[in-house]
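Novice: give me a 3D structure for the following:
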Amino acid sequence: MVSQSVLYVAVPISVVVAISLVRKWRSRNWAKCASNTCLRGKTFLITGASSGIGMETAKALVYRKARVILACRDMDKAKEIVADIRKKQPRGGELIPIHLDLSSLDSIEKFVEVIKAGFNKIDVLINNAGVYAPLKQDLKTKDGFEIHFGVNYLGHFHLTNLLLDHLRRATPSRIVIVSSTLHEKGQINFDDLNLKAEIEEAKRGKSSRHNPGYCNSKLMNYYHMKALTERLGGSGIDVNACCPGFCNTGLFRNTIRWYHYILMAPVCLLYMRSAKQGSETVVYCASDYRIEGVTGRFYRDCSEYDSSHTIDKDVEKKLWEVSEELVKARKPIPIV
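Specialist: So this is what the prediction gives:
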């Protein structure tokens, strides 16, 4: 008869081994960017490149000899990342950290002035940076917009528009918008883009399974991709969006508590990708030669993904117009 002490050891080990095998089996379905084409002479601009998926994307592109502009809010961290990448890849492409705070429209404009002064063209713009924060914190950008709307969507909207001439000079060029399949859970309410109603509910202790601020901003990213595709048709600038998957990055640092690590451990072990695994689809959209000339698509696991969200052309047009008005006015839509 097996002793209890042996069971106490054998059962946990068996569980760990089983979970590891299941994770390994699942990870086989997580695609990798197969293209290793040399990118020497091409300039890539990545927002939020000092950590997570943006950092891993930068590493992959530098390995392929690209010049990479790391657009980051935390310059000290960005310089540390540059030093670390250069130490591991001394013969890779060039790394250039430049300050960019997507929560400030003024910072975006100053950043673009630096780009215009130092670079003649941008081959690929990767709109990667993003925030995820509890709605009850009621965080705002420096211009007064709800944080998810202002950073994840509106900041990138303004940045992209300001860099279009640089992208045109590099044609064939690309814009890659990092969205999420959570865009399918989003809604766009033009009467409350700053989510006053949802924030008040969150402050009263009511919350939904999915953060509406984050989901809505990712839906706006999806609409942004579609709108750019139409407006840039025939220009030589390809525009695509992608979902990196559920990844182990610092995105959820403002929402995770110590007990979440215990409760979510099985789910994370089975479903959560590393930042490097998450970056594969971003790198694919940004560099794979096989999709040159392909535009207006959504990708996941390095292949096309059919979104369940049906694009409403009226919403697409209105979102663009409202976004332009907000950038010009420098103030959030009044709440009624």
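
Novice: could you use CA atoms for every contact and neighbour count after this?
Specialist: OK.

Novice: for the longest helix along the chain, which positions count as buried?
Specialist: Counting residues, the longest helix found in the chain (DSSP state H) is helix 4-27. Residues of helix 4-27 classed as buried: residue 23 (neighbour count, 16 or more other CA atoms under 10 Å).

Novice: what does stretch 181-190 give?
Specialist: Neighbour-count burial for stretch 181-190 [16+ other CA under 10 Å]: 181, 182, 183, 184, 185, 186, 187, 188.

Novice: any idea which helix or strand carries residue 192?
Specialist: Taking DSSP states H and E as the definition, residue 192 sits outside all helices and strands.

Novice: so it versus residue 224, what's the distance?
Specialist: The gap separating residue 192 from residue 224 is 19 Å, by CA to CA, to the nearest Å.

Novice: also this sequence, please, to line up against the first:
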Amino acid sequence: MRLQASSISLQASQMGRREVVSTAAAATLASILTVPNLADAEIPGIAGQSPKTILITGASSGIGFDAVSRFVSLGHTVHVPCRNLEKSNSIKDRLFSMSELPGTCVTGVCDLSDLNSIQQYANSLKSSNVKLDAVCLNAGLAPGISNKIARRTKQGFEETVGVNHFGHFKLMGLLKQESLLTQNSRVTITASGVHDPDSPGGQQGSKATLGDLSGLESQGRDCEMIDGGAYDPDKAYKDSKLCNVFFARELQKRNPNLMVNSFTPGLIVSTGLFRDQNPLFTKVFDVLATNVFKVGESVTWGGGALAYIALSDDIKTFGGYYGSKPGSSKFGDSAYGSAFSVDAVSKEVTEGEKKQQRLWELSEKLIQIS
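Specialist: Next up, the predicted model:
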């Protein structure tokens, strides 16, 4: 049985958040044009597995909640840490108030904007003798594009990169350090197509690039942007997704026993990622992307993509990046492995192995994991 996510906001992955079509006539087409509604098939390769223990961040809404509902429906034990216990408990309450499910949901507190909270959460997992078969680093945030001043995490990182990259880097480092993974654990990192300036989304607005890492190199946690530039909220989000792709590839390189893959869920105009955006922008973008231009994806598509990479026996790739053409959710779950498959990363990633390694080294130093 699949449960549907109940909260809606905005997530932009394949397309940029600035891409708003100016013609008023386009909005009137929304009532005429519809995305084909094909019956979903089972996600390939995830049924009939023995019970697994899974950790997923960003599980309180959007694709994270949808993925958790799938995991629990299949009988797995899912750890759902959130920035406060109320938020984590709400996931469990929503799941089990809807139906009796064979799996288990384990709540916890892990604020990705606070390295101390991440440490405390890892300590709690260790004291419970947890062994994780799969880790899904899915949480993320994006600042409002009108923000002029960078917000900061508890330890002083620019908040977007601080949560989306450094928080997950710290968490993953502790899971390895405390031996909380099984021998062949799988790690799935939610990235985005906007990490690539040549992609449809990456071309809009500011372009992602970490440059020569001069911001991190010279200012450490105090830098506003990794490349040393002035704060740009649009670029900060795209840069954080570029960090996600670099992180996934270097994590795989350093841990060949793990299966590490990243992916873009596509443009999903119904998740909590862009909660800081202008509400009117969100509503207009929802109509245009999903109903008019048919480049948007559904929450269930994104949640299925996450579940597919995290669990499917059909996944054989180590260190891959998965994606699909815009509008692929119309094909349903049967498209995982066909329409949704290994995709190209940006030129900066393919040509940036030394940068990838240096980003890891600087991240390790700044979050103080040996």
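
Novice: hang on, the earlier thing: so for residue 192 and residue 224 of structure 1, which sits in the more crowded spot?
Specialist: Ranked by neighbour count (other CA atoms under 10 Å), residue 192 of structure 1 and residue 224 place residue 224 first, with 23 against 14.

Novice: so who does the residue nearest the centre of structure 2 touch?
Specialist: In structure 2, the C-alpha nearest the mean C-alpha coordinate belongs to residue 190, at 2.7 Å (CA atoms, centre = their mean). Residue 190 of structure 2 makes contact with 136, 137, 138, 139, 244, 262, 263, 264, 265, 306, according to CA atoms under 8 Å, 6 or more residues apart in numbering.

Novice: so which residues make contact with stretch 282-295 of structure 1?
Specialist: Contacts for stretch 282-295 of structure 1 (CA under 8 Å, 6+ apart): 33-35, 37, 39, 57, 60-61, 124, 126, 172, 174-176, 178, 229, 236, 238-240, 242-244, 299, 302.

Novice: for that stretch, what is the distance to the chain centroid?
Specialist: Averaged C-alpha coordinates place stretch 282-295 of structure 1 at 16 Å from its chain's average position (CA atoms, centre = their mean, to the nearest Å).

Novice: what does stretch 182-190 of structure 1 give?
Specialist: Distance, centroid of stretch 182-190 of structure 1 to centroid of chain: 16 Å (CA atoms, centre = their mean).

Novice: can you get me the start-to-end distance on that stretch?
Specialist: Stretch 182-190 of structure 1 end-to-end distance (CA to CA) = 19 Å.

Novice: same check on stretch 265-282 of structure 2?
Specialist: Span of stretch 265-282 of structure 2 from end to end, CA to CA: 18 Å.

Novice: what's the single longest strand in structure 2?
Specialist: strand 181-190 (DSSP state E).

Novice: mean deviation of that one from structure 1?
Specialist: Strand 181-190 of structure 2, aligned to structure 1 and superposed, deviates on average by 1.6 Å (mean CA distance after the TM-score superposition for structure 1).

Novice: buried stuff in that strand?
Specialist: Using 16+ other CA under 10 Å as the test for burial, strand 181-190 of structure 2 gives 181, 182, 185, 186, 187, 188, 189, 190.
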